[in-house]
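A.B. asks: Next come a sequence and a model predicted from it.
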Amino acid sequence: MKRFACLLAAVLTLCGCGIEPSEVRDEGRPPVISYSPTWVTVYLLRDGRLEPARIPVVSDSAKNIIDTLFRAGKQPPKPGLSSALNDFSHYDSEATRYSSTVRRDDLEGDLGFRLNVIITGAGKISRAGLAQITCTIRQNKQESIWSVEVTRLFPGRPESLGEHTCFEYRKLAAKGVRLPP
């Protein structure tokens, strides 16, 4: 019996798996995941007026959009554009849900979101800086973000800079620019 088992093992070893060995063949370049950026609109300043600029981002999350706005101010995509945010940094962003208070048993009462943008930096942020943040978020997240609240965290005491919509900054728009609601 042992002899038979050894003979069977030898036959199976010689037969192999049924795949014939071959030489290494070059089949071209390896597969690569192609990256296609998402484009967002950020609001920068030209002569103190809000002007849109399209910039690629990794994703259109609120955090990426705000990070892109702060970076774009330091390296404007077009000549003549600037930012009122250069002395500040984006620290964090957090969305909170608005809810209706009409009826307590109304489970469908959620209406939209408020985005709290937390910044750091010394000094007072200008009206144009608040407009840049608010209108950039509203342009790219019109359906879900209804208002933007800006909070300066440090240095010093944390300070709420209020809750805003882009509509209140309509007079800061450059000629021919239509701001989001």
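C.D. replies: Received the coordinates, thanks. Everything quoted here is computed from the prediction, not taken from an experiment. Numbering: from 1, shown residues only.
A.B. asks: Going by C-alpha atoms from here, please, whenever you check contacts or count neighbours.
C.D. replies: Fine.
A.B. asks: And for whichever strand or helix holds residue 146, what's in contact with it?
C.D. replies: When elements are assigned from DSSP states H and E, residue 146 belongs to strand 145-152. When contacts are defined by C-alpha atoms under 8 Å, 6 or more residues apart in numbering, strand 145-152 is touched by residues 112-121, 130, 134, 137-138, 158-165.
A.B. asks: Pasting the second one now:
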Amino acid sequence: MRRKIRRVIMFVILITLTLTNIAYAQPTTRQNSPYGPKVEDLKGKENIIQNLEQIKKIRSNLTIINISGNSSDEQLKNTDKDLENFIQQLNIVRRNLENHKNTYKDSFPDIFFSEQISFVADSYIISIRLQQNLIRAFESNNAEAKKLFYSNYLIPVYYYLTLGDQMVAYIDTYFVLS
């Protein structure tokens, strides 16, 4: 009996090693097909892409914001001014996108893609407003704000900043413009 079991085990091992055509489940995708939704027939493609690039440029400048618990009132006011400048720039992009939507109101792809990019701008604006809220908490000597990394002020700042970043990555990765 033991001998038969050994032979069966050896037979199974030998069969699995010698068979080269083991069937695996493989997805049937074509290399030329896009991952996500294809946005076709954009009437103002250059304008929309230019607005997206402007948002990316503004976002790259958002990394220089320096807010700390030790900041003087003058530093906080300068940072608040910088943040307000970023908001103004993002509002210009939002207005451009709204004008684009009004200009091409008969084009679903233009409206759809404009709204996607507006969502990114809105996320960054909310994050910046929350940073301004933190600055105001510092100016009023709020003890909770002084903890900074352990405070409740930074969680929503990072949430909305990351939300905008994820949306940009989603657009860059999954949207195919033609």
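C.D. replies: Noted; the coordinates are in hand. Keep in mind the model is a prediction, meaning the values are calculated, not measured.
A.B. asks: And the TM-score between these chains?
C.D. replies: Comparison of the two superposed chains (TM-score structural alignment, normalised by the length of the second structure) gives a TM-score of 0.25, and 85 aligned residues with a C-alpha RMSD of 5.6 Å.
A.B. asks: quick one on the thing from earlier: cross-reference the contacts of strand 145-152 of the first structure with the helices and report the matches.
C.D. replies: Among these, the members found in helices (DSSP state H) are 130, 134, 137, 138.
A.B. asks: Most neighbours among the residues you listed, please name it.
C.D. replies: Neighbours here mean other C-alpha atoms under 10 Å. Within these, the largest count is held by residue 137, at 30 neighbours.
A.B. asks: do you know how far that one is from residue 149 of the first structure?
C.D. replies: Counting by C-alpha to C-alpha, to the nearest Å, the gap from residue 137 of the first structure to residue 149 of the first structure is 11 Å.
A.B. asks: Sticking with residue 52 of the second structure, tell me its helix or strand.
C.D. replies: helix 45-61.
A.B. asks: tell me what that helix is packed against?
C.D. replies: Helix 45-61 of the second structure sits against helix 73-103, helix 108-139, with contacts defined as 3 or more C-alpha pairs under 8 Å, 6 or more residues apart in numbering; DSSP states H and E.
A.B. asks: Does residue 51 of the first structure touch residue 43 like I think?
C.D. replies: Yes. At 5.4 Å, residue 51 of the first structure counts as touching residue 43 under the criterion of C-alpha atoms under 8 Å.
A.B. asks: Now do residue 98 of the first structure: how many residues are near it, please.
C.D. replies: Residues within reach of residue 98 of the first structure, counting by other C-alpha under 10 Å, total 15.
A.B. asks: Hmm, I typed the wrong one, I wanted residue 136 of the first structure.
C.D. replies: Residue neighbour count, defined by other C-alpha under 10 Å, stands at 27 for residue 136 of the first structure.
A.B. asks: Please name the nearest non-neighbouring residue to it.
C.D. replies: residue 42 (4.9 Å; C-alpha to C-alpha, 6 or more residues apart in numbering).
A.B. asks: Just confirm the one you found contacts residue 54, I think it does.
C.D. replies: Yes. Taking contact to mean C-alpha under 8 Å, the distance of 6.4 Å between residue 42 of the first structure and residue 54 places them in contact.
A.B. asks: Looking at those two, which has the bigger crowd around it?
C.D. replies: Taking neighbours as other C-alpha under 10 Å, residue 42 of the first structure and residue 54 compare with residue 42 leading, 27 against 13.
A.B. asks: still on that earlier bit, ok, residue 51 and residue 43 of the first structure, which is more surrounded?
C.D. replies: Set side by side, residue 51 of the first structure and residue 43 give different neighbour counts by other C-alpha under 10 Å, the larger being at residue 43 (29 against 23).
A.B. asks: Return the list of helices and strands in contact with the helix or strand where that one lies.
C.D. replies: Counting by DSSP H and E, the element that carries residue 43 of the first structure is strand 38-46. Taking 3+ C-alpha pairs under 8 Å, 6+ apart as the contact definition, the neighbouring helices and strands of strand 38-46 of the first structure are strand 49-57, helix 62-74, helix 127-140.
A.B. asks: One more pass at 7 Å, please.
C.D. replies: strand 49-57, helix 127-140 (3 or more C-alpha pairs under 7 Å, 6 or more residues apart in numbering; DSSP states H and E).
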